[in-house]
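Trainee: The sequence and its predicted three-dimensional model are supplied below.
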Amino acid sequence: MARDYYGILGVSRDASEAEIKRAYRKLALKYHPDRNPDDAEAAERFRDVSDAYELLSDPEKRRIVDMGGDPLDASAGGFGGGGFSGGFGGGGLGDVFEAFFGGAAGGGRQRRSRVQPGADALLRVGLGLDECFTGVRKPITVDTAVLCEDCAGTGSASKSAAQTCPDCSGTGEIQQMQRSFLGNVMTSRPCGRCRGTGEVIEDPCANCGGDGRVRSRRELTVNVPAGVSDGTRIRMAGQGEVGPGGGPAGDLYVEVHVQPHPVLRREGDDLHLTVHVPMVDAALGTRLDVDDPVGEPVAVEVPAGSQPGARIRVDGRGMPHLRGEGAGDLVAHVEVTVPTKLDATSRELLERLREHRGEDSAVGEDRHGRGFFSRFRSGR
C-alpha cells in the first residue's frame, strides 16, 4: 500500500506548493539530526518528511502519488528507494538541508532586507583663496534621494507595514526541483515579486512607487573651516542618499576645489608671491606693502643689498593651520628690475656711482672672489 505522504507532512491533498513547503520547513527543522543527535526516531521521521517533500514538490511524482502509486517503492516500479538524499547524488542529509535552505544545516540563507542604508554622495564646490583663508558658510544645492513625505518612508499609501511575500513565503527566493541525469536537483533564484526581500507592499505609495524615497533638490549650507586646501572633503552626516525602503541616509561629502589666485600661490600653509624691486631699492633697502588673500596689507622689509631670487619670509601671515593654532608664512621672492631706458640725469648719476665704486665687470670668480678679467689685469 502506498504511504500517505500528505499525512506525513500534515497537509491536505489539495495543498498548494507554498503550504507543502512551509510544512516541510517546519518539520525538517524540528526533526533534523543536528538538533536530535541521539534520537533514532527523529532521524527516521526526518527521512520520511524529506521523502514526502521530494515527491509532493515534484508535479510528476505528485501525480503518481495522487493516482495511488509510490514512486519510492522499487517493487512497484518506482524510482528505486534511494529516498530524498539519493536525489542529491548521495550527499547525505546535510547536503539536502543545505540545498533546501540555501545554507549550512541548522541555518538558512539570510534574505536581503527591504530597508537598506543609503549611499554616500559627493559634491564638488569651487572656493576662492580668500574663502579658504577666512572660512565661509557656503550655500550649496544637492540633488539626492530623500524620504517620501507622503508615506513617511514606509512605501505604503496607508503607511502600513510590509507583508510577507506570498510567492516565496518570506524567504526571498523561489526554489524548484529539477530532474537531471544525476537525479533531482534543487535550484533557487531571487523572488521576482519581492526582489529577494521576502516582503511586499500591498498598497504602494503613488508618490514613491513603494520605494519609500523620492529624488529632490535641496538647498544646504556647508561650514568651510579656515585653512582648507584643494581636495579637502567636508563630511555632512546624514545628508546623503536615503536608502531603499526609507532606510537611513548616507553622508554627503563636499570636496573643495580652490580657484587660482592672480598673485598668491599656496605651498602647504605658506603663501608665495613675487615682488619686483628696482635695483636702487634692492641696493639701499626698502619696505613694500603687499596684500594677503583678503586685501589686508602685509609689510615686507627688503634689506639693503638684496640679490635677485632672495626670499623674504614674514612669519605667521600665511594660511591658517586647518588643525591647530597659528598660520603659515608669507614668502616674498625678490626680482630685481633694471631700467632699460635712462634719461641724461640718471645715466650721469650711474656713471658717477661706477667711478666712485671702481668696480669692473667679471666673468666667474676664483676662490678669492676675483673675476677672470681682474686676474688678467693684475697679471696673476
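Mentor: Right, received. Where do you want to start?

Trainee: Every contact and neighbour count from this point should use C-alpha atoms.
Mentor: OK.

Trainee: check contacts around residue 294.
Mentor: Residues near residue 294 by Cα atoms under 8 Å, 6 or more residues apart in numbering: 130, 133.

Trainee: Tell me how far it lies from residue 84.
Mentor: Counting by Cα to Cα, to the nearest Å, the gap from residue 294 to residue 84 is 82 Å.

Trainee: next one: residue 144
Mentor: In this structure, residue 144 and residue 84 are 51 Å apart, going by Cα to Cα.

Trainee: next up, a second structure to put side by side with the first:
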Amino acid sequence: MSTKDWLEKDYYKVLGVSKDASAEDIKKAFRKIARANHPDQNPDNAAAEKRFKEASEANSVLSDPKKRKEYDDARRLFGGGGFRFPGAAGGAGRAQQTAEDLFRNAQGADLGDLFGGLFNRGTRTTTHGRGPRRGTDVEGEVTLDFVDSVEGKTVPIQMVSTDACNACHGTGAKAGTMPNVCSTCQGSGMTTSASGGMFAVSEPCPDCRGRGLVVEDPCPVCAGSGRAKSTKTMQVRIPAGVTDGQRIRIKGKGGAGENGGAPGDLYVIVHVQPHPLFGRSGDNLTVTVPITFAEAALGAEIEVPTLSGSKVRIKIPEGTPNGRTFRARGKGATRSDGTKADLLVTVEVVVPAHLTEDAKSALQAFAQTADEPDPRARLGV
C-alpha cells in the first residue's frame, strides 16, 4: 500500500460504512458493491471496473483487524492536511512531506513500533533494563555409519563453549573486586538517541558493549569478558531414521545464559556414511538384486538380504523386465512414529558375458521357437 493510500483514501467512504462499522457490516457492504460492479456483469464498463477495484482495495484493509488498526492510526495522525511534528516549519505542505518521508522509510515496519518511539526525539533513555540473557547456541557434528543412522544411536560429542569464568564467576572483574554500573547507560546495556531529528534509535551501549557493567580491574583469566572457553563431552541420542546432512536440535544444551537467562540450544549436524548394498528413499531402504535371464523369463523365488542380517523371500513373476521394483513391507527404516518403512528391491537382469556352445545353441533354438515380435518395430527402423 502506498503512502498516498494511507493519507488520502477514505476506505470507509468507499464502502459506505461508518468508522465504527463491525466486520460483518464491512463484509456486507463490500459484497453489495462487488455484485453490482463485478467486471463479469459489466463488460466494457470502465466506471464499474474502477468502482469494483476501489471496493476490493478498501475491503482488503478494513477486513483485516491488524491492517485496519494501522490504517486508523495513520489517518488519525497524518490525515487531514498532514501531521505537525514538534518544531516543524513550512506549514501543512512541509508537514505532509515529512509524513511522506516517514512512511517511505518505514515500509514493512509495524506502525505501533514506529509511533512508539516517535516522541522521544532528542533524548537518551534506559528503559530496556539489564535483564536475563539467553545463552548462545552451540553447533556440533557427528558421523554415523549407515546402520546406526537407520536404527539410532547414542554418541559422544565434544563441544567447545563459553561458560562463566571459574576465576571471576562470570563478573569479568579480578578476584576481590566488582564491576561498576555503566554510567553511560545506567546499567541497561542500551542507549537510545535521536536520529535525524525524528526517530529514537536504540543500540547497544558503546562503553559497556551491552553488558551494563564496566570492569575497571579485569580478571586475568578471561581478560574481563566473564566467559572462559571450556571443552566438554556430552552423550547425545541420535534418533532412528536420520538422513545425511540432517540438523538435530537439542534444547537447552548450548551455552549457559547470563543473569539467570535460559541456556542456548545444541545443534548436531549428522553425516551418514554410505552402505555398500543399501540406500535410502525417504524412510524406505533400497537394494538392487541381480537375477538371471532365465529367472526373469520363467519366474523364480529369490532370497534378498535385509539391513538387520536376516533374509526375505521375493517372488519374481515370469516375464519380469529389467529394473522392476518389488516391495518388502516392514523391512525399511524406523519412522518417527516408531513404525517400520519398507525395503524396495529392484531387480537387475544379468546378461552372461560368455556362453558355451551348448548354451548358444539352446538360445538360438529359443529365438526360433519363441517367434517374438520385433521389439524395435515402433521405432520405425
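Mentor: That came through fine. All values derive from a computational prediction rather than experimental measurement.

Trainee: Of residue 144 and residue 84 of the first structure, which one has the most company?
Mentor: Between residue 144 of the first structure and residue 84, residue 84 has the larger neighbour count (other Cα atoms under 10 Å), namely 23 against 20.

Trainee: Not counting its neighbours along the chain, what's nearest that one?
Mentor: Of all residues not flanking residue 84 of the first structure in the chain, residue 51 sits nearest, at 4.9 Å (Cα to Cα, 6 or more residues apart in numbering).

Trainee: what does the one you found align to in the second structure?
Mentor: In the second structure, nothing lines up with residue 51 of the first structure, judged by TM-score structural alignment.

Trainee: Map residue 268 of the first structure across to the second structure for me.
Mentor: Aligned counterpart of residue 268 of the first structure in the second structure: residue 282 (TM-score structural alignment).

Trainee: what's the burial count for its match?
Mentor: 14.

Trainee: burial measure for the aligned partner of residue 256 of the first structure in the second structure, as a count.
Mentor: Residue pairing (TM-score structural alignment): residue 256 of the first structure is matched to residue 270 of the second structure. Counted with other Cα under 10 Å, the neighbours of residue 270 of the second structure add up to 20.

Trainee: so which strand or helix has residue 270 of the second structure?
Mentor: Residue 270 of the second structure is part of strand 266-272 when elements are defined by DSSP states H and E.

Trainee: For residue 210 of the second structure, grab the count of nearby residues.
Mentor: By the measure other Cα under 10 Å, the count of residues near residue 210 of the second structure is 18.

Trainee: if I pick it, what's in contact with it?
Mentor: So, once contact is read as Cα under 8 Å, 6+ apart, residue 210 of the second structure ends up touching 188-190, 204.

Trainee: same thing but at 6 Å, please
Mentor: Shown in contact with residue 210 of the second structure (Cα atoms under 6 Å, 6 or more residues apart in numbering): 189, 204.

Trainee: same check, this time on residue 128 of the second structure
Mentor: residue 188.

Trainee: So it: helix, strand or coil?
Mentor: Look at residue 128 of the second structure: counting by DSSP: H, G, I helix; E, B strand; the rest coil, its state is coil.

Trainee: what does the one 3 residues further on give?
Mentor: The local conformation at residue 131 of the second structure, judged by three-state DSSP, is coil.

Trainee: if you skip the residues just before and after it, what's nearest to it?
Mentor: Going by Cα to Cα, 6+ apart, residue 131 of the second structure has residue 259 as its nearest residue, at 6.7 Å.

Trainee: my read: the one you found touches residue 130, true?
Mentor: No - using Cα atoms under 6 Å, residue 259 of the second structure is not in contact with residue 130; the gap is 8.5 Å.

Trainee: Shouldn't the residue nearest to residue 84 of the first structure be within a helix?
Mentor: Yes - secondary structure of residue 51 of the first structure (three-state DSSP): part of a helix.

Trainee: can you count the residues close to it?
Mentor: Neighbour count of residue 51 of the first structure, defined by other Cα under 10 Å: 22.

Trainee: list the helices and strands the helix or strand following the strand holding residue 270 of the second structure packs on?
Mentor: Under the assignment DSSP H and E, the closest C-terminal helix or strand after strand 266-272 of the second structure is strand 278-281. Judged by 3 or more Cα pairs under 6 Å, 6 or more residues apart in numbering; DSSP states H and E, strand 278-281 of the second structure is in contact with strand 284-292.

Trainee: superposed on the first structure, where does the strand it packs on end up, distance-wise?
Mentor: With mean Cα distance after the TM-score superposition for the first structure, strand 284-292 of the second structure departs from the first structure by a mean of 1.6 Å once superposed.

Trainee: how much space between residue 150 of the first structure and residue 140 of the first structure?
Mentor: Distance from residue 150 of the first structure to residue 140 of the first structure, by Cα to Cα: 26 Å.

Trainee: neighbour-wise, which of those two wins?
Mentor: More crowded of residue 150 of the first structure and residue 140, by other Cα under 10 Å: residue 150, with 18 against 14.
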